[in-house]
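Novice: What follows is a predicted protein model with its sequence.
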Amino acid sequence: MSEVTATNDKKPTPWGLWVTIGFSGIVLSVVFFIQIVLTVAFLIFVMFQNPPINYEDFAKELVYNGNLLSLTTIISSLAGIGLIVLFVKIRKNITIENYLGLQKFTKKEAFIWLLFYSGYLAISYISSYLYKPQFPEFMEKAYKTASFLPAFYLALVLIGPLFEELLFRGFLFAGIKSSKLGATGAISITALIWAIIHLQYDLYFIVSLLFLGLLLGIARLKTGSIYIPIFLHSLNNMLAIIQTILYIEKLT
């Protein structure tokens, strides 16, 4: 009887560090594989629809194609979210809500972290004014080639940020934080990996994303809620799209 009680009273914990890293690697591998498959399928479809097209040039421009970006982001992100939920559910001693930080937050917390994000934007603006980086070619070409903008907005402002935050500030964050690396390791490692996977940008913007990732990680730790990082991430992407639109209009 005492053994049963001890088992029931066991503190809910996420997967260990190495299992967490392994499962996260599986999620990213599946996501990237789906993106590759969809990219090949997209290329084949265009080949049949447009026989005279220069396939070599078109293939080089696929990375900037807004329609393909929307398609691959939505489908691969939804698959990634499904895998995250699966890996959390097979960890029997903890709920999905506690594991991923699906916790309520107060209006005060939202306001405070919106102020912190505003500070990040101000610093980014000042640094960009001093450094004068080239506007991201990726965003400019992606927006110009996105013929169905609702899907483009859905992918970049909602589905993409939702998946990335559930993985990095949710699943991966929880596993690292519960290990010997603690909260500091969880914040820094998730921010670093998240920044590195955005290889479509140059070094300046990757470093900028690193600092944003640190901010999102701290928000996740202090509020205990994944919703704040999701909101700030979505807001950041929305502002990036607005900035892209203004930049394109300025050129024309």
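Specialist: Thanks, I have it. None of the values given here were measured: they were computed from a predicted structure. Residues are numbered from 1 along each chain as shown.
Novice: drop to CA atoms for contacts and neighbour counts, all remaining ones
Specialist: Will do.
Novice: tell me the centre residue of the protein?
Specialist: Central residue of the chain (CA atoms, centre = their mean): Glu164, 2.8 Å from the mean position.
Novice: can you pull the contacts of that one?
Specialist: Residues in contact with Glu164, defined by CA atoms under 8 Å, 6 or more residues apart in numbering, are Ser77.
Novice: Tell me which helix or strand it sits in.
Specialist: helix 160-165 (DSSP states H and E).
Novice: what distance separates that helix from the centre of its chain?
Specialist: Counting by CA atoms, centre = their mean, to the nearest Å, helix 160-165 is centred 4 Å from the centre of its parent chain.
Novice: Likewise for stretch 59-68?
Specialist: 19 Å.
Novice: burial of Pro161, as a residue count?
Specialist: Neighbour count of Pro161, defined by other CA atoms under 10 Å: 24.
Novice: mind listing the strands for the stretch 151-252 of the chain?
Specialist: Remark: strands of the stretch 151-252 of the chain are absent; assignment by DSSP state E, counting those that start in this stretch.
Novice: so what's Tyr227 up against?
Specialist: Going by CA under 8 Å, 6+ apart, Tyr227 touches 101-105.
Novice: Repeat the analysis, applying 10 Å as the threshold.
Specialist: 100-105, 110, 162, 165-166, 169-170, 219-220, 233 (CA atoms under 10 Å, 6 or more residues apart in numbering).
Novice: before we go on, here's another structure to hold up against the first:
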Amino acid sequence: MTVLSTARRPSESLVMDSLNPDYPPPAVTPATPRVWMFWGTALWGLLIFSAMFVGQIGAIVLLVAQRGLPMDLASLQLVGREPQALALSVAMGLPTTLAVVWLAIRIKKASFVDYLALHWPSWKQLLLGVVGLILIVLVWETMSRALGREATPGFMTDLLKSGRDKGAALLLLFAFSVAAPMSEEVLARGFLYRGWSESFLRVSGAILLSSLVWTIVHLQYDLYFLAEVFCIGLWFGYMRYRANSLWLTTLLHALNNLTAVVLTMWLGS
């Protein structure tokens, strides 16, 4: 005689409980993204900026050592003013920046792509970003002309003209239109925005603070140009929020720099 067991396996129990209105299935809540919050993001941001600086100054130090010059401030300044050396310095800041950002995200065991929002934007979002950027630049160009100011900082104009004459045009083009936008966007609209937007600052505070940090990175400019940088940073921050895409702000940043470099070199001819 066969005895039928009344014991239910765990999977059968879950199925039966889900059919019982007195025992509804447990709600499954999505896992909270692993993100550095305000202070963690701020401290890591400082490390990322330091890594960018170390990569840039490291390139100059190597050139000074390669030429057998004394390792002092005068030699660093002398070599650093050369267009080829400056372009190499800017380019070398990119790998060190990416390395520290990767480490910070890796410690949180998060996805590098999702953390930095490395998603391609739609053509509509790209068009909106470009139109907004053009309008901002035109407003500042008009103000510069009305105030009798130069549209491009004088030292940048001299650097680009010198680089063109010395055969460093392509190297400068890569440094300012590819390496610099990627480094700065990964720091500002990538890492800093992501952590701060999920802290007490929320989105608006993250846009403001990340734009301010991005402006501080450009302290080689005077207050007038810093104000322009800050305005452009606000637009980039808004587009980062609207499109949820760091690639979008990187493309806009690259387009802005590319246009400035090409026009300055062309006008210089």
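Specialist: Great, that's in hand. Just so it is clear, the structure is predicted and the values come from calculations on it, not from any experiment.
Novice: rewinding a little: what's the matching range in the second structure for the helix holding Glu164 of the first structure?
Specialist: Aligned by TM-score structural alignment, helix 160-165 of the first structure falls on residues 180-185 of the second structure.
Novice: corresponding residue for Ala91 of the second structure in the first structure?
Specialist: Checking TM-score structural alignment: Ala91 of the second structure goes with Ile74.
Novice: okay, now that match: neighbour count?
Specialist: Around Ile74 of the first structure there are 22 residues (other CA under 10 Å).
Novice: hang on, the earlier thing: and the match of helix 160-165 of the first structure against the first structure, how far off on average?
Specialist: For stretch 180-185 of the second structure, the mean deviation from the first structure after alignment is 0.9 Å (mean CA distance after the TM-score superposition for the first structure).
Novice: List of residues touching stretch 245-252 of the first structure?
Specialist: Residues outside stretch 245-252 of the first structure that contact it (CA under 10 Å, 6+ apart) are 135, 139-141, 143-144, 239-244.
Novice: try 8 Å
Specialist: Here stretch 245-252 of the first structure makes contact (CA under 8 Å, 6+ apart) with 140, 143.
Novice: what's the answer for stretch 205-223 of the first structure, then?
Specialist: 101, 105, 109, 113, 117, 120, 124, 169, 183, 186-188, 190-192, 194-196, 198-199, 225-226, 228-229, 232-233.
Novice: With stretch 114-131 of the first structure instead?
Specialist: Stretch 114-131 of the first structure is contacted from outside by 208, 212, 215, 232, using CA under 8 Å, 6+ apart.
Novice: quick one: which of the residues you listed is nearest Thr39 of the first structure?
Specialist: Comparing the contacts of stretch 114-131 of the first structure against Thr39 of the first structure with CA to CA places Ser208 closest, at 28.0 Å.
Novice: Would you mind finding the match for the closest one in the second structure?
Specialist: In the second structure, Ser208 of the first structure lines up with Glu228, judged by TM-score structural alignment.
Novice: Mean distance of stretch 232-241 of the second structure to its aligned residues in the first structure, please.
Specialist: Stretch 232-241 of the second structure sits 0.3 Å off on average (mean CA distance after the TM-score superposition for the first structure).
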